[in-house]
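Novice: Okay, here's the prediction I keep looking at, along with the sequence it came from:
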Amino acid sequence: MTEERNPEQKKKTVQVKLVRHKWPDEIAAEKALRRKTILLVIGAILFFGIGYACNAVTKTNGVASSSANQKLNEVYDIMLNQWYFGKDIDSLDEALLNQALKGMSGSESDPYTSYLTKEETMELSSSLQGSVMGIGVEYVYLYDSGSFYIVNVFANGPAGRAGLCSGDQIISVNEESVAGLDSDALREKIVGEKGTTVRMQVKRENKLLDFEIERGEVASSVFGEVKGSVGILTIASFAENSGELVGDYLKEFDQQGVTSLIVDLRGNGGGYVQAAVDIANHLLPEDSVVLYEEKRDGSMSENRTSGSGKQYRYDAMAVLVDGDTASASEVLTAALRHYLDAEIVGVNTFGKGTVQITKPFADGSSLKYTIAQWLTPAKEKIHGKGIAPDVEIASAEAHLFSPVALNGTYAADSVSQPAVIVQKELAFLGYAVDREDGYFSTASSEALKQYQRNIGMETDGVIDQAVMDALYSSVQLKWNAEKETLDTQMIKAMEVVNDR
């Protein structure tokens, strides 16, 4: 059984640079609210969705009534032939059909069901392969400012080896400015054949830096490292080959004498549920129920471990989670706690507990829709409530902020939400702010002036777009450089496994 959360991607032949995608339905919803940050992430036939149900046009058996059919046809004919603005839309007939299908499949009661056009289906089906061709970064695009920011650089990937960092703002690719591009256009400029190079200019704090990066294969879903006798397994998504990659890392851990394990699922929005089962095969006893699926008619099915592959045992285990740990990640978290008494460290998880499958159509479009709800091995529901940690500990707040696009500037003696972010980021960087409540006091402005002076910016103490960009970069640089001492959640997880 395949299922998912946010994503929705099936295997695609063409491999591209890993980009962090947000599903079209989520993008539309967010743009309608505030045209906010659009994250480009991973997905496939997992736990995901969005939608809007239109029961008025269908009978209980799903066959449209003749009166409903007539109304639909009349509205379609009017929009196609008489609607004034229809003249400005290419392929109006296709656009109207897509809009109707999206309306029928969308519902506030189920934000994980939606119709996807051919283009959306193709775009969203490229990432859950576990490894992709490219440079190995995730980025965000701010619609309001038209800017791109790197939010993650994959360990051991081409971008990381070249020196790119999270927090870098992308300025140009191959000497061409990215201003005015959308996410698809930028991706087209960066993708290319393995072994070829791409030249990128980024802005880091207040400096422009140039990089030449050789494209290559990026293992994006799993990364492992050993610290003393503790193996740390970071699972970014549940891709097709994640189970195999986890097995490879666990074998390496075994060879290095690892006795305790930390599974880091922070920021993991899900993926193929079968990948979660495949990973569980390496850790849980044979024939263990990893999850139950409750169908519409109330019937229940089970997903069990098969015992395939070598199983590994540890003296202690901890699972790191946060508010973005969702779906298949929650499946694995619940199973590891249920069977192995793994200690859950972090904050409450997202709470994505429904199951979706994808129905492809001949024209390349698809419908992803909810077919079941999943339950933990203890038959507990997760949807809407998530998993509470055994050890609750938050991460540094400033590190979690996303890039921000401003509509204006903010001087001393003003109150604004951007001021809250600036104050918290300055405090994180070690500057003496007197408050963090959004009132941009004289003392806060003076702290900003000191920061501006230190990185060579104009020293005016005013919050503007350049300040927001520079602070975001500085915070990410500090986090990456001092993660050993700043990542309080990982530090606590290490304490948990070493004390057990």
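Specialist: Structure's in. What do you need? For clarity, every value in this text was computed on a predicted model and none was experimentally measured.
Novice: C-alpha only now, for contacts and for neighbours.
Specialist: Will do.
Novice: What sits closest to residue 245 if chain neighbours are left out?
Specialist: Take residue 245 and drop its neighbours on the chain: the residue closest to it by CA to CA, 6 or more residues apart in numbering is residue 222, 6.5 Å away.
Novice: Likewise for residue 429?
Specialist: Spatial nearest neighbour of residue 429, excluding adjacent residues (CA to CA, 6+ apart): residue 475 at 6.7 Å.
Novice: Using the three-state scheme, assign the one you found.
Specialist: Assigned state for residue 475: helix (three-state reduction, DSSP: H, G, I helix; E, B strand; the rest coil).
Novice: And for the one 3 residues further on?
Specialist: The three-state assignment at residue 478 reads helix, by three-state DSSP.
Novice: Spit out the contact partners of the residue nearest to residue 245.
Specialist: Residues near residue 222 by CA atoms under 8 Å, 6 or more residues apart in numbering: 130, 233-237, 242, 245-246.
Novice: Can you tell me how far the closest residue to residue 366 other than its chain neighbours is from residue 228?
Specialist: In this structure, residue 366 finds its nearest non-sequential neighbour in residue 360, 4.2 Å apart by CA to CA, 6+ apart. Here residue 360 is placed at a distance of 48 Å from residue 228 (CA to CA, to the nearest Å).
Novice: Alongside the first one, take a look at this:
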Amino acid sequence: MNYPFKLELIYAHQRNLRKGHIRVTQHNDETNQPSDEQDSKKAPKFFKIKRWKFITFSILALLLTIILTVFATIAIAHKFSGLDDSQRKSFSKVESTYQTLANDYYKKQDSEKLSESAINGMVKSLKDPYSQYMTKDETKSFNEDVSGDFVGIGAEMQQRNKEISVTSPMKGSPAEKAGVQPKDVLTKVDGKSIKGKSLTEVVKMVRGKEGTEVTLTIKRANQEQNIKIKREKIHVKSVEYKKEGDVGVFTINKFQEDTAAELKTNIMKAHKQGVRKIVLDLRNNPGGLLNEAVKMSNIFIDKNKPVVKLQKGKEIESVNTPTDPLKEAKDMKVSILVNEGSASASEVFTGAMKDYNKAKVYGEKTFGKGIVQTTQEYSDGSLLKYTEMKWLTPHGTYIHGKGIKPDVEIASPKYQSLSMIPDDKVFKEGDQDKNVKSIKIGLKALDYQVGKENNDYDAKLKSAVEDFQKDNQLPVTGKFDKETNQKFAEKLVDKANKDDEMLDALIKKLK
């Protein structure tokens, strides 16, 4: 705002230069100071300012500049802070509290810890299991998950209703091999309770150096059991392809960077092999990057078609396919296989394919996660992940908490849904207990004759337990004790990893 005044002085001075009227007017030596009269005679047409007036004007200009700068700074700060008056008033209390505790608390406080605690408090107040603040180290782990390379046990976890549970174990991971199942609730890590801890804190406890072991205490159907797992360096393969007769089976483990590109490459490979019927196996796929789900949908869905609709308040925005579908995929019959461990981006893809009749869905109802998270990374490497909106299928279906029902139901084997049998109790002939039925179902799956599937530990079951103990070099007692229980669980896990009854049933339907 002081520019007009300065420009006028410069302009008058420039005119003097052009006219050749260059005179020094601010010497202290009075003999060299021209009089006003002389000045008036020599340059009567030019703009003049006396020294005292010039000083006064300069001071006023400076004060005006300072005042305007202060007000402009405040206005700009308010404009770009993103806070309205009410929000600024609320935040001033937070800032005041921070300053008081940082400066006046009787014990010295770490300013970084204070600010992180404040952020964590705000996030926890949301009561949203999918929103969280991550430190620099936690952000590193998060980014490893997105890229697909990390050291751990390979179990996707979530926090809900103050409980941390397994969304799904990754295929071929140490967690899956050890028998961890979707919806298992974690209660302890290496004997230490995780009550009150955040998801990121628990993940940090579970992870560690390659080759070391971690013991998880999990609760399944209100019964706890310890599972020991060896940590490994894990590279999560996005897509695995195998040919089963004339059917191409694509196991999609997670939606990470380049998942769509990997699937596209494998589909072209299968097409060259003459494959025209494909199965996209999304069982226990916990989701991942939304943009990869959109790209993967675009392999099959026409250009400029909505894959997912993002809703925030009343506003709905469609995310459309950017390109034409893959030529090789056009003449393929597509089937999708899902279960209760298929979540998030898996459901985005499945919902789009189902709405456009591009695939028939088989298996069990999916997990039901219909909300989208966004991340904001800070300069210190920390990160905020928060739920920004919910998503709908192309036809406007909201699946959160409901899941997607398959077109054709294929149930998983009974033994894969068994509750943990407590290993601190011995079951024997004459007992009546709901766990006895689980023992019968499991032994029957392992090809032992158990008679009726009920809660009675009868002579038939005792005989089956004795046979199982003989076959596995265990003391033959006919009692289902801790040692027998552990071997029983191990054998069922081996069977689940070896035999894929759901996939076999689907392939049979496709022939």
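Specialist: Everything's here; your move. Being a predicted model, the structure only gives us computed values, none of them experimental.
Novice: To which residue of the second structure is the residue nearest to residue 245 of the first structure aligned?
Specialist: Applying TM-score structural alignment, one finds that residue 222 of the first structure aligns to residue 239 in the second structure.
Novice: Tell me where the stretch 251-400 of the second structure has helices.
Specialist: Secondary structure of the stretch 251-400 of the second structure, counting by DSSP state H, counting those that start in this stretch: helices at 259-272, 290-298, 345-355.
Novice: What span of the first structure is the second one aligned with?
Specialist: With the alignment judged by TM-score structural alignment, the segment of the first structure matched to helix 290-298 of the second structure spans residues 273-281.
Novice: ok, now the longest one?
Specialist: Helix 259-272 of the second structure corresponds to residues 242-255 in the first structure, going by TM-score structural alignment.
Novice: The matching stretch vs the second structure - mean distance after superposition?
Specialist: The superposed stretch 242-255 of the first structure is, by mean CA distance after the TM-score superposition for the first structure, a mean 0.8 Å from where its aligned residues fall in the second structure.
Novice: now that stretch, how far from the chain's geometric center?
Specialist: Remark: stretch 242-255 of the first structure is offset 24 Å from the chain centroid, using CA atoms, centre = their mean, to the nearest Å.
Novice: residues making contact with it?
Specialist: Defining contact as CA under 8 Å, 6+ apart, one finds that stretch 242-255 of the first structure is touched by 130, 221-224, 226, 231, 233, 275-279, 282, 309-310, 312.
Novice: List buried residues within these.
Specialist: Buried members of the contacts of stretch 242-255 of the first structure, scored by 16 or more other CA atoms under 10 Å, are 130, 221-224, 226, 231, 233, 275-279, 282, 312.
Novice: quick one: which two of those are the most distant?
Specialist: Largest separation among these by CA to CA: 226 and 277, giving 23.7 Å.
Novice: picking that back up, by neighbours, which of the contacts of residue 222 of the first structure wins?
Specialist: Compared across the contacts of residue 222 of the first structure, residue 237 has the highest neighbour count, 31 neighbours, by other CA atoms under 10 Å.
Novice: Isn't that one up against residue 268?
Specialist: Yes - assessed by CA atoms under 8 Å, residue 237 of the first structure is found in contact with residue 268 at 5.4 Å.
Novice: tell me the secondary structure for residue 452 of the second structure?
Specialist: Following three-state DSSP, residue 452 of the second structure is assigned to coil.
Novice: isn't residue 365 of the second structure right up against residue 404?
Specialist: Yes - in this structure, residue 365 of the second structure is within contact of residue 404 by CA under 8 Å, at 5.4 Å.
Novice: Look at these two and report which has more neighbours.
Specialist: Shown here are residue 365 of the second structure and residue 404; by other CA under 10 Å, residue 404 has more neighbours (27 against 21).
Novice: That one maps to what in the first structure?
Specialist: The equivalent of residue 404 of the second structure in the first structure is residue 387 (alignment by TM-score structural alignment).
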